[in-house]
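> Next one to model:
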Amino acid sequence: MSNSEVAELPVLRPAVPCCPPLTQRPLTVLEAELTAAMFKALGDPVRLRLFSLVASHDGGEACVCDISDVGVSQPTVSHHLKKLREAGLLTSERRGTWVYYRVVPAVLAAMAGVLTA
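Predicted coordinates:
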């Protein structure tokens, strides 16, 4: 692949707004599983920090080169970013040698919606 080519890396499990606020009605088993997967992925401080770095980055997109200084090795950063992608919280796109990450647009709304009173 040349530096000018762009490759979209697949999201392994899309996160979608699935659930009503917790105060509205009890979650179904499936809703609880989907919601838990999102929050479990963010339950690690390094993952939460990486997610925050991507979400707050200018334009809502961050190159891995701009967010990898989180106090762990580069392979560990890659592992955590993979976990966030697998949970459907981030999408990624390879551009040349760098990978750029974005928060899946519906994710923040989904998480906020579940916690709304």
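
> going forward, measure contacts and count neighbours with C-alpha atoms only.
OK.

> Show residues contacting the helix or strand hosting residue 8.
If you go by DSSP states H and E, residue 8 is part of strand 6-9. The contact list for strand 6-9, computed with C-alpha atoms under 8 Å, 6 or more residues apart in numbering, reads 91, 92, 93, 94, 95, 96.

> Pull the distance from that strand to the chain's centre.
16 Å (C-alpha atoms, centre = their mean, to the nearest Å).

> Give the buried residues for the next helix or strand along the chain from it.
Per DSSP H and E, the first helix or strand lying C-terminal to strand 6-9 is helix 29-41. Neighbour-count burial for helix 29-41 flags 34, 35, 37, 38, 41 (criterion: 16 or more other C-alpha atoms under 10 Å).

> and those residues as TSV, adding distance to residue 51?
Listed next are the buried residues of helix 29-41 as TSV, based on distance: C-alpha to C-alpha, whole Å:
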residue	distance to residue 51
34	18
35	16
37	15
38	12
41	10
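
> One more, so I can put them side by side:
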Amino acid sequence: MPLLTEDPLACCTPLSREPLSEEQAARVAPLLKALADPVRLRLMSMVLSHAGGEACVCDLTPAFDLSQPTISHHLKVLHEAGLLDREKRGVWVYYQARPEAMAAMSTLFNAPGVPAAEQLR
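Just a heads-up that it's a prediction; the model follows:
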């Protein structure tokens, strides 16, 4: 899965406002597919909720019964989908959610007239 050079969600209005075009759906599907794996969804949640909003592979691996290379692979998939930024520091790689991707995902699933905090209740 190649790293996306443009934000695949930048084109999209909330699903509740108008149907996605075929092109928009094709651009959004890889992001949702990346998140559809339970390990990757947990990793995304862990990175987002980690102190400072970033986490090292070494911080994430103990929460799983998986090897560090497997966790790194899942993080790579999230990075290549455009959901995470990464920065190498020494031997470790630190991951942080892309604010633009999080805002776009929030917009995509925004229900009209319902505050964001109440949408998942």
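
> Report the TM-score for the pair.
Superposed pair, TM-score by TM-score structural alignment, normalised by the length of the first structure: 0.84. Supporting alignment: 107 aligned residues with a C-alpha RMSD of 1.5 Å.

> picking up where we left off before, show me the contacts of strand 6-9 of the first structure that map onto strands.
Applying DSSP state E to the contacts of strand 6-9 of the first structure, the entries found in strands are 91, 92, 93, 94, 95.

> what number of residues lie near residue 19 of the second structure?
12 (other C-alpha atoms under 10 Å).

> now residue 46 of the second structure
Using other C-alpha under 10 Å, residue 46 of the second structure has 17 other residues around it.

> Apart from its neighbours in sequence, what residue is nearest it?
residue 60 (7.4 Å; C-alpha to C-alpha, 6 or more residues apart in numbering).

> ok, now residue 97 of the second structure?
Using C-alpha to C-alpha, 6+ apart, the nearest residue to residue 97 of the second structure is residue 84, at 4.4 Å.

> Give me the neighbour count for that neighbour.
Neighbours of residue 84 of the second structure (other C-alpha under 10 Å): 23.

> correct me, but it touches residue 100?
No - taking C-alpha atoms under 8 Å as the definition, residue 84 of the second structure is not a contact partner of residue 100, at 10.1 Å.

> how about the residue nearest to residue 97 of the second structure, what's its match in the first structure?
When the first structure is aligned by TM-score structural alignment, residue 84 of the second structure is paired with residue 90.

> And for residue 27 of the second structure?
Residue pairing (TM-score structural alignment): residue 27 of the second structure is matched to residue 34 of the first structure.

> give the contact list for that match.
15, 18.

> quick one: it from residue 84 of the first structure, how far?
14 Å (C-alpha to C-alpha, to the nearest Å).

> Which strands or helices does the helix or strand where residue 77 of the first structure lies pack on?
Using DSSP H and E, residue 77 of the first structure sits in helix 74-86. In this structure, helix 74-86 of the first structure packs against helix 45-56, strand 90-95, with contacts taken as 3 or more C-alpha pairs under 8 Å, 6 or more residues apart in numbering; DSSP states H and E.

> how far out from the middle of the chain is that helix?
Using C-alpha atoms, centre = their mean, the offset of helix 74-86 of the first structure from its chain centre is 10 Å.
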